[in-house]
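**Q** Need coordinates for the below:
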Amino acid sequence: MRIEVSPAVIVLNKTSVLSARKLAEELGGELHGPANRVAEADMRFDEAAKHVRDLFEAGRPIVAFMASGALIRILAPVLSDKLSEPPVVSLSEGGRSVVPLLGGHHGANDLAKRAAAILDGHAAVTTAGDLRFGVALDAPPEGYRLVNPQEARGVMAELVAGQSARLTGEAEWLAQSKIPFQDDAAVRLTVSDTIIEPESLELVYAPATLCIGVGCERGAETAEVIALIERQLADSNLSPDAVSGLYSMDLKADEVAIHAAARHFNAPARFFTATELEAEAGRLENPSETVFREVGCHGVAEGAALAAAGYEAELIAPKVKSQRATCAIARSPQPVLPAMRGWARGQLFVVGIGPGSAEWRSPEVSGMVGQSTDLVGYSLYLDLLGRLAEGKQRHDFDLGKEEARVRHAMELAGAGNTVSLVCSGDAGIYAMATLVFELLDTGEGLSDAARRIAVEVSPGISALQAAAARIGAPLGHDFCTISLSDLLTPWESIKRRVKAAGEADFVIAFYNPVSRRRRTQLAWARDELLKVRPADTPVVLATNLGRSGETVRVAPLAKLDVDDVDMLTVVIVGSSMSRTVKTGDGRSWVYTPRGYAAKPDSTLKPKAALS
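**A** Predicted structure coming up:
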């Protein structure tokens, strides 16, 4: 799925940091700055031009305290499709002047106005329609969709040139604009939820007044559901652009076909309980006792359509059936916005934030956290999110409460919230992702709603990756990870794995090497590996990676001291092939050759492996 991300507020020097920080906080964005000049930035970069272009190509809204000319020259090589470009706003030092440069009708104008209001500046909006008429005809407000956007430029040109317009249908945002209206004008603005073929100089707006009620059997084909809806819309001469959403019963919250059909019509999917649907029983044209006995209401498709459209609605297309689906359409007197009716399927993002620093957190994870209403995690991990966690409902848990933490996150999502379950490192490596799926598998103790949530897992930089990067390339050849904690795995099983990994000559990353009460396992692993590896095998000890107090050390296997290791340390033991090398700057590196020296064209000299 596409994740809507927050703006990147870019500042190039300390002069505008205070204004930029205020803007980032108010807009729910992140402060980006050069690593060598803005240490307090949430995200730091080395090369401004490359960073800005990368953000733009990733679709990230950009708010930059930068000269407009400079920003234009930076982005010029990557400009292509006007319809898909993200908003780009340029601000003067301190934010007194705010200029929307790109994506004016994709949010830049509104973003500039918000920024100007926050910083008490002036938004230099230059879009002709916005200035003269107070509306953007190619960017109607929520609840309306422009059916023929390709004609907007010509219509706007006529109006800017002095022509009047004829308004057919009702839309308060058009009626209250500064557009001059006349009954016989050549330019036409039409508002209708029916199918209309636009004429020359006519813009057609479809209000989101059509509520599609859907029922289907479990596992129904998406194509069947879409075809049924399209047929009923066509038979009733109703515009697909006027669909406000697809609505059904909560038992169908995880039905693939309904969500796929909703995406097909570019509309949300919303759900009602049996009680809410049964409240519409008196207005149904096709009530069913069979349906009532099965699910507790007399009609899903008609009931959901009417519940979504409201008490003043009318059922304009009664229930029709295909082999495995049903569909009905109700019309609301006013556009229906997504948040007005029903509830959305809950969303759980299981995210790995890496070692903790913003630079090592992926844009996808930042987008998921930014989109979330609730954050669940160990308190330290939530603290590591910094300002990204501001404005979110935090649900803090202590270490050792993993199952309670995951259940809480799933039940929050089951209530219709968008939740991020926050893990350090990678969410799928000794973290919470596996417990999420284990609970989904067993279903034990979960509510029905929690079992129907949408789940997405986003990767993070794991501790072993971070440690390897800091010290060179110890994971350059085959490796494995082993947790030395016997809280969840019997010690005898751990011992078998260490022996097998040692005999197979894997590089081994040890997680949970020690704890306050557990000090002997790492010493046992060291002694066991010394039976099959040289005494000088390099061992990497990496602590507090990406955070304050970071240390990365290398010691020979024979001299590995358990007292040098704590709970925040990952230990990487090299294979018999792993080597250390010193560079001219005095730094020591660890690497494990992959075997390129054996290639015919190589000038490398192969190292002898352990026999």
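**Q** For the rest of this, base every contact and every neighbour count on C-alpha atoms.
**A** Fine.
**Q** these two touch, right, N237 and L210?
**A** No - the criterion here is C-alpha atoms under 8 Å, and N237 misses it with L210 at 11.9 Å.
**Q** Between those two, which has more neighbouring residues?
**A** Per other C-alpha atoms under 10 Å, whichever of N237 and L210 has more neighbours is L210, with 33 against 13.
**Q** Which residues are in contact with the more buried one?
**A** D193, A242, V243, S244, G245, A309, I329, A330, R331, S332 (C-alpha atoms under 8 Å, 6 or more residues apart in numbering).
**Q** How much space separates the second one from E142?
**A** A242 sits 12 Å away from E142, going by C-alpha to C-alpha, to the nearest Å.
**Q** so where do the helices sit in the stretch 401-550 of the chain?
**A** Along the stretch 401-550 of the chain, the segments classed as helices by DSSP state H, counting those that start in this stretch run 402-414, 433-442, 448-451, 463-471, 491-503, 521-529.
**Q** Would you reformat those as TSV and include mean neighbour count and distance to A555?
**A** Compiled in TSV, the helices of the stretch 401-550 of the chain are given as follows (neighbours: other C-alpha atoms under 10 Å; distance: least, C-alpha to C-alpha, whole Å):
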stretch	mean neighbour count	distance to A555
helix 402-414	21	33
helix 433-442	15	33
helix 448-451	20	48
helix 463-471	21	12
helix 491-503	16	18
helix 521-529	18	12
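**Q** TSV for the ones you listed, including distance to I226?
**A** As requested, the helices of the stretch 401-550 of the chain are exported to TSV (distance: least, C-alpha to C-alpha, whole Å):
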stretch	distance to I226
helix 402-414	26
helix 433-442	29
helix 448-451	25
helix 463-471	45
helix 491-503	51
helix 521-529	59
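**Q** Which one, of those helices, ends up nearest to R21?
**A** Across these, R21 has its closest neighbour in helix 463-471 (28.6 Å, C-alpha to C-alpha).
**Q** one more, for comparison:
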Amino acid sequence: MDASAILLVLNAAGLKTAKRIAKELPGAALHGLQGRVDGADHHFSDTLGHIRSLFEEGHPIIGVCASGILIRALGPALSNKREEPPVIAVSEDGASIVPLLGGHRGANDLARKLADMLEGHAAITTAGDTALGIALDVPPKGWVLANPQDAKPVMAELLSGASVRIEGEAGWLANASLKRDDGATLSIFITEAAETGSSKRLVYHPKTHVLGVGCARGCASDELIDLAEAHLEATGIAKGAIACVASIDLKADEAAMAALSAHLGVPFRVFTASELETQAPRLMNPSDVVFAEVGCHGVCEGAALAAVGNDGQLILAKQKTANATLAIASAPHPLDPDTIGRARGHLSVIGIGPGADDWRTPEATRLLSRAEDVVGYSLYLDIVAPHITGKIHHNFPLGAEEDRVRFALEEAGKGKNVALISSGDAGIYAMGALVYELLDRDTDNGGVSDAAKRVSITNAPGISALQACSARIGAPLGHDFCAISLSDLLTPWEAIEKRLHAAAEGDFVIAFYNPVSKRRRTQLAAAREILLQHRPADTPVVLGVNLGRPEETVRVTTLEALTVDEVDMLTTVLVGSSNSRARIRGDGNSFVYTPRGYAKRIDAPKHEEQQGDAA
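**A** I've put the predicted structure just below:
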């Protein structure tokens, strides 16, 4: 299970059982219904929506509640049983444990574990598990079913009492309740060779082989893929028997190697030159030229051998094209890629929005759930604490931004999956730009290591403070706008002042970030004076404080009435243009909007359109 498990509790009666489970299930977070469950790690109010959201984010769910609640919540979200996370219903007294979904993705095993823990009964209903003692459609880790589309008809016949012929050896079949007959029509074939299955024949491949690869920088993906395809066909090795693609860490960011891994559907793992050099005595084609260039006598053969270990052997020596090399090695047993070399390393730069769960994208939450390490300012980590339970936290103080980003990149460079957290959108006055700045710098000029430069990166956008503030009060950003940070910590005040004059003259709606701090008390006042030279004194100003958090406040004032004392670092300030308008509705609530000019276009031709999100 990639994501952390969530224990869901709807009332106090189930809390005792949930806490027993949490004590024995490291990393599980306890989510309780607001107003009914005290002492949970996280509280929610919309039960069905919260369950569905957790499921879509990939979290295994253990609901200490009636199974019907989970079924009603998840019915609309069900699509692919091979990808859905485990969902288990546990009775409030812990006596009954029912895996509802994800039986072959860990739910059945987890249900048995919970039953032992709670001294209850695991109600396993998956046909294969109950009648055959095995799930033929989902083999154990290290194995792959070559023809999964045929599993259903084969299992249907087996469940009806048919016999089966087993060809080859697989220890995981030993304890299965299968009626074996060497003359049976149905068969299970265990092989590393490329074989075709059918509705009468299931073919399983043990993942015992590794492709070691090398290539020139910028090698075309098709060249490497074609080389691999040609020699897999020539050797008769099934793609399903490939555990991973391996190479030297200098090639961790090589596009062709990533493309080959994706083409085969297996991980890409890398080794250091010194690790590959330990394989020098076993190489069939050692090269002093390669050693002089990268520090080891062979890349593709060395990587293949290092991956399969001392008990493995090279079965295809170095093969090459103009820009690529390939070797294949095999091990006597299925391989676990997670224990081979290291991954390329991945950094997710995540904007978590203003703070509310509802304002964080599902992508951001999925990336958080998959990360091994989480890096961020302590306040931001606290905001997402329910979603990072059981992960390694690296808290950095405010002001240590460069240290924070450098640390995240270097940890990813070790092969880890790291999440770097920012509030709002990470690309707007946040960590995103600094990530790329450090990647762009030379190592001697404060940049990061070569390993850190080779990590893959995902940017997950978040709702920015200016969007959140605008949404809370109406639509002040309905026409042209800009954002200006008033912090002169990294930008000279003279540059900020120049931008203020330009924005004022251009009559932009302006979002002010970092408007004041304990040290800076003059910039906002100076900005106000500049703006008053170009727009009316009654120009609406929106002050959004702690947006998306329980203590949120949003109010409207005017440019003339705006004072420094009513603003702090947690305030987003939106200053309207000369066209922005503030109104009060019949219920007493204010709204602010900036008209785009539709009233002037009543007589415009119907075929004309305005460009924008709402057009």
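**Q** Superposed, what's their TM-score?
**A** With the length set by TM-score structural alignment, normalised by the length of the first structure, the two chains reach a TM-score of 0.91; 599 aligned residues with a C-alpha RMSD of 2.7 Å.
**Q** related to what we said a few turns ago, most surrounded residue in the contacts of L210 of the first structure?
**A** I329 (32 neighbours).
**Q** Give the helix, strand or coil label for that one.
**A** Look at I329 of the first structure: counting by DSSP: H, G, I helix; E, B strand; the rest coil, its state is strand.
**Q** doesn't E302 make contact with it?
**A** Yes - taking C-alpha under 8 Å as the definition, I329 of the first structure is a contact partner of E302 at 7.2 Å.
**Q** Show me whatever sits in contact with both of the two.
**A** Residues touching both I329 of the first structure and E302 (C-alpha under 8 Å, 6+ apart) are G213, L315, P318, K319.
**Q** who's in contact with A452 of the second structure?
**A** L409, E410, E411, A412, G413, K414, L439.
**Q** Present the contacts of L210 of the first structure as a markdown table; the columns should include distance to R451 of the first structure.
**A** Shown next, in a markdown table, are the contacts of L210 of the first structure (distance: C-alpha to C-alpha, whole Å):
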| residue | distance to R451 of the first structure |
| --- | --- |
| D193 | 36 |
| A242 | 32 |
| V243 | 28 |
| S244 | 26 |
| G245 | 23 |
| A309 | 28 |
| I329 | 29 |
| A330 | 30 |
| R331 | 32 |
| S332 | 32 |
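**Q** Which secondary structure state does A322 of the second structure sit in?
**A** Look at A322 of the second structure: counting by three-state DSSP, its state is coil.
**Q** Run a quick neighbour tally on it.
**A** Neighbour tally, A322 of the second structure, other C-alpha under 10 Å: 9.
**Q** Against R217 of the second structure, how distant is it?
**A** 12 Å.
**Q** Equivalent analysis for R583 of the second structure, please.
**A** 61 Å.
**Q** for L202 of the second structure, same thing?
**A** L202 of the second structure is 41 Å from R217 of the second structure, by C-alpha to C-alpha.
**Q** I225 of the second structure: which of the contacts of A452 of the second structure is nearest?
**A** G413 (25.8 Å).
**Q** out of everything not next to it in sequence, what's closest to G296 of the first structure?
**A** Spatial nearest neighbour of G296 of the first structure, chain neighbours left out: A274 (5.6 Å); criterion: C-alpha to C-alpha, 6 or more residues apart in numbering.
**Q** need the contact list for that neighbour.
**A** Neighbour list for A274 of the first structure: M249, D250, V295, G296, C297 [criterion: C-alpha under 8 Å, 6+ apart].
**Q** out of these, which are inside strands?
**A** Mapping those onto strands (DSSP state E) picks out M249.
**Q** hmm, which of the contacts of A274 of the first structure are common to the second structure?
**A** Using both residues aligned by TM-score structural alignment, their matches' C-alpha atoms under 8 Å, the second structure keeps these contacts from the contacts of A274 of the first structure: M249, D250, V295, G296, C297.
**Q** OK, contacts around the fourth one?
**A** Taking C-alpha under 8 Å, 6+ apart as the contact definition, G296 of the first structure lies against A274, T275, E278.
**Q** tell me, the one helix or strand the second one maps to lands on which residues of the second structure?
**A** Per DSSP states H and E, T275 of the first structure falls inside helix 274-278. Aligned using TM-score structural alignment, helix 274-278 of the first structure spans residues 273-277 in the second structure.
**Q** Report the buried residues of the matching stretch.
**A** Residues of stretch 273-277 of the second structure classed as buried by neighbour count (16 or more other C-alpha atoms under 10 Å): A273, E275, L276, E277.
**Q** now stretch 285-296 of the first structure
**A** Going by neighbour count (16+ other C-alpha under 10 Å), the buried part of stretch 285-296 of the first structure is P287, G296.
**Q** Run the chain-centre distance for that stretch.
**A** Chain-centre distance of stretch 285-296 of the first structure: 39 Å, with C-alpha atoms, centre = their mean, to the nearest Å.
**Q** which element is I572 of the first structure on?
**A** With DSSP H and E as criterion, I572 of the first structure is part of strand 569-573.
**Q** ok, and what's touching the next helix or strand after that strand?
**A** Moving toward the C-terminus from strand 569-573 of the first structure, the next helix or strand (DSSP H and E) is strand 579-582. Under the criterion C-alpha under 8 Å, 6+ apart, residues T537, P538, S588, W589, V590, Y591, T592 lie in contact with strand 579-582 of the first structure.
**Q** Surely N417 of the first structure is in contact with Q347?
**A** Yes - at 6.5 Å, N417 of the first structure counts as touching Q347 under the criterion of C-alpha under 8 Å.
**Q** quick one: which of those two has more around it?
**A** Higher neighbour count among N417 of the first structure and Q347: Q347, with 24 against 21, using other C-alpha under 10 Å.
**Q** And the more buried one, how far from A171 of the first structure?
**A** 34 Å.
**Q** middle-most residue in the second structure, spatially?
**A** L367 (2.0 Å; C-alpha atoms, centre = their mean).
**Q** Assumed I62 of the second structure was part of a strand.
**A** Yes - using three-state DSSP, the secondary structure at I62 of the second structure is a strand.
**Q** Tell me which stretches of the stretch 251-400 of the second structure form helices.
**A** Applying DSSP H, counting those that start in this stretch to the stretch 251-400 of the second structure gives helices spanning 255-264, 273-277, 288-294, 300-308, 362-370, 378-383.
**Q** Have a look at how far, on average, the second one is from the first structure.
**A** Its match in the first structure and helix 273-277 of the second structure itself, once the structures are fitted together, sit a mean 1.2 Å apart by mean C-alpha distance after the TM-score superposition for the first structure.
**Q** Centre of the chain to that helix, how far?
**A** Distance, stretch centre to chain centre, for helix 273-277 of the second structure: 31 Å (C-alpha atoms, centre = their mean).
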